[in-house]
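> next input, structure requested:
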Amino acid sequence: MSQKKKISFIGTGVMGASIVRHLLKAELDVTVYSRTKSKAEPLVQLGAQWASTPKEAAKDQDLIFTMVGFPSDVEEVYMGEEGIFQSAKQGAIVIDMTTSQPTLAKKIYEAAKEKNIASLDAPVSGGDIGAQNGTLSIMVGGDEKIFEQVLPIFQLFGSNIVYQGAAGAGQHTKMCNQLLIATNMIGVCESIAYAFKAGLDIEKVLQSISTGAAGSWSLSNLGPRMIKGDLEPGFYIKHFIKDMKIAIDEAERMNLNLPGVKLSKELYNTLLEKGYGEKGTQALIKYYELD
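Below you'll find the model as predicted:
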């Protein structure tokens, strides 16, 4: 796909803003929209155009990316009175990068098809660090020929980009990702809590265990943040709880019981009740009250 295409990006939060910076660095024509305009101001200063609604952002654009909070936000952004489908031109491609419901991804795909618009569901993994470094993992569902058209753009901010299958397959793959993170985060926190109670030098412990069989992205990247007390979000707890609920609901539809993620959701709900919803997922360490 030519990099002269006109692009809109709706949702300039922690990860979305970094993705837009990569698009601007590639000297692409980018229009942005965010519910909170102040979040987009630094991007406008870098050369992005501002739109006041998703409808305005989508008008006359070739590629329309979305990365918002919850499935209800996705539905509103696409199908609301000021939504994308009110103005997107025929032949446009919409790409939802929100972690959302596979069933909603299929609904958007069908609604787009009726308007002669192509649709991809393309959730990502890698957090704020991956977005900043342009090394996100991108899991894509939709028509493969559309995926191939968008791939050069994905490569501007992703390093592990895999076509997963038909509409909804990207979201199902992201659920597999979130299930691993949910249970792994319990292990990371309990390992650090154990090291703390045993009076060990936790940084030395991480040095020993992070490259062996126990190694994981969460241990290597979020473990040090836990030790430093850095709870700022690469990914919000409130959004992670949303993801776990989606995974549990989808699993129930498939008659699959997932006790691990149910426990993780219970622990995170405890933190949400204590006011940690706007903190990063590494704040689970607060459950163990080490200070």
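
> CA only for contacts and neighbour counts going forward, please
Noted.

> tell me the helices in this structure, going along the chain?
Ranges of helices in the chain, per DSSP state H, are 14-25, 37-45, 54-58, 71-79, 102-114, 127-133, 144-154, 169-197, 202-209, 217, 223-228, 237-253, 259-273.

> report the inter-axis angle for the second one versus helix 14-25.
Taking axes from the mean of the first three to the mean of the last three C-alpha atoms, to 10 degrees, helix 37-45 and helix 14-25 form an angle of 20 degrees between their directions.

> what helices or strands is helix 37-45 leaning on?
Helix 37-45 sits against helix 14-25, with contacts defined as 3 or more C-alpha pairs under 8 Å, 6 or more residues apart in numbering; DSSP states H and E.

> compare with the first, here's sequence two:
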Amino acid sequence: MNSEKAVIGFAGIGVMGKSMAGHIMEKGYEVHVYNRTPSKAQELLDRGAVWQDTPAKLAEACDVVITMLGYPQDVEAVYTEEDGLIPHAKSGAYLIDMTTSSPLLARRLAERGRERGIGVLDAPVSGGDVGAKNAKLSIMVGGEKADFEAVLPLLEIMGSNIVYQGASGAGQNTKMCNQIAIASNMMGVTEAIVYAEKAGLDPRTVLKSIETGAAGSFSLSNLVPRMLDGDFEPGFYIKHFIKDMGIALESAADMGLELPGLKLAESLYRKLADAGYADKGTQALYKLWETKREN
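Have a look, this model is predicted:
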């Protein structure tokens, strides 16, 4: 693939997808887009992106298609249905799924792609809306090594830490490791701030001391300030985090592995979703303790 002349497709213009597609456009690529809700792609269309009505038309027009969708069932539909990507992709094309999805599904899609001479990579990301906006995402990739090397120039436009993890499904399994670590960390971060408040401390001052020490984390530095500002808008949706934790728990069960910390985190986030916060950001976990104080 001549990556400099390739036509790039992007399906899934959400909180992160819009920034990711925008970075590719800024590098001079011709970018075609498809989104279930067309209005969400309007900003990119105003900048010169080309609209396609279906995943099939997107695949027919592009040499590489990147997807950033919501749920595994969305991925399966966009890739495999009659008007999906795999049935209509050009021979020799590359399909890169950057959704956090099922490792098992990633392996199935890669096999379907191989049958048609198409390279299918699973390349989920970490870094949230901030990482997407700043092109600083961590991208973890599974699939054929040669396919990874062919599309690496595109991945480098969107991320600053791109690691090839192994065969198909390895990217998704790596993302599960990431989500497991975040889940327990978010509980600890939230409890630390609630403790600071209860102890009569200024949590912002506490943050200055602990964010650069052994307790430091992305969540502590980037999401705690949002908590304290009462900003619970999504860099990453709670509903999608619950989805990710569910995938990780299912995968762990298949391996005979118990993950009690992850189970607890999932149960807390489900309570939060049931309370009406499913479309808020993961930092809204703070609301559980705020609600307890109010009661």
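
> once they're superposed, what TM-score comes out?
Laid over one another, the chains give 0.99 as their TM-score (TM-score structural alignment, normalised by the length of structure 1), with 291 aligned residues with a C-alpha RMSD of 0.8 Å.

> on that earlier part again, and the helices of structure 1 as a markdown table, adding mean neighbour count?
Putting the helices of structure 1 into a markdown table (neighbours: other C-alpha atoms under 10 Å) gives the following:
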| stretch | mean neighbour count |
| --- | --- |
| helix 14-25 | 21 |
| helix 37-45 | 16 |
| helix 54-58 | 26 |
| helix 71-79 | 18 |
| helix 102-114 | 19 |
| helix 127-133 | 19 |
| helix 144-154 | 16 |
| helix 169-197 | 20 |
| helix 202-209 | 14 |
| helix 217 | 13 |
| helix 223-228 | 17 |
| helix 237-253 | 18 |
| helix 259-273 | 17 |
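
> residue 290 of structure 1: which of these is closest?
Of all the helices of structure 1, helix 169-197 sits nearest to residue 290 of structure 1, with 6.9 Å by C-alpha to C-alpha.

> hang on, the earlier thing: so which of the helices of structure 1 is nearest residue 285 of structure 1?
helix 169-197 (5.3 Å).

> that older thread, figure out which of the helices of structure 1 is closest to residue 5 of structure 1.
helix 144-154 (9.8 Å).

> which residues does that closest one contact?
1, 3, 23, 93, 118, 120, 138, 140, 161, 163, 165, 166 (C-alpha atoms under 8 Å, 6 or more residues apart in numbering).

> how does it look with 7 Å?
Contacting residues not belonging to helix 144-154 of structure 1 are listed as residue 1 [C-alpha atoms under 7 Å, 6 or more residues apart in numbering].

> got the angle between it and helix 14-25?
Going by the same axes, to 10 degrees, helix 144-154 of structure 1 makes 80 degrees with helix 14-25.

> quick one: helix 144-154 of structure 1 to structure 2 mean distance?
By mean C-alpha distance after the TM-score superposition for structure 1, the fitted helix 144-154 of structure 1 averages 0.7 Å away from its aligned residues in structure 2.

> tell me how far that helix lies from the chain's centre.
19 Å (C-alpha atoms, centre = their mean, to the nearest Å).

> same check on stretch 181-195 of structure 1?
Distance, stretch centre to chain centre, for stretch 181-195 of structure 1: 22 Å (C-alpha atoms, centre = their mean).

> which residues touch residue 139 of structure 1?
For residue 139 of structure 1, counting by C-alpha under 7 Å, 6+ apart, the contacting residues are 122, 123, 124, 161, 162, 163, 164, 170, 173, 174.

> of those residues, closest to residue 261 of structure 1?
When those are compared against residue 261 of structure 1 (criterion: C-alpha to C-alpha), the nearest one is residue 174, at 14.0 Å.

> wait, isn't the closest one in contact with residue 123?
Yes: counting by C-alpha atoms under 7 Å, residue 123 is a contact partner of residue 174 of structure 1 at 6.4 Å.

> tabulate the helices of structure 1 (a markdown table), appending distance to residue 291 of structure 1.
Output for these, formatted as a markdown table (distance: least, C-alpha to C-alpha, whole Å):
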| stretch | distance to residue 291 of structure 1 |
| --- | --- |
| helix 14-25 | 28 |
| helix 37-45 | 33 |
| helix 54-58 | 44 |
| helix 71-79 | 36 |
| helix 102-114 | 40 |
| helix 127-133 | 26 |
| helix 144-154 | 42 |
| helix 169-197 | 10 |
| helix 202-209 | 14 |
| helix 217 | 24 |
| helix 223-228 | 11 |
| helix 237-253 | 20 |
| helix 259-273 | 16 |
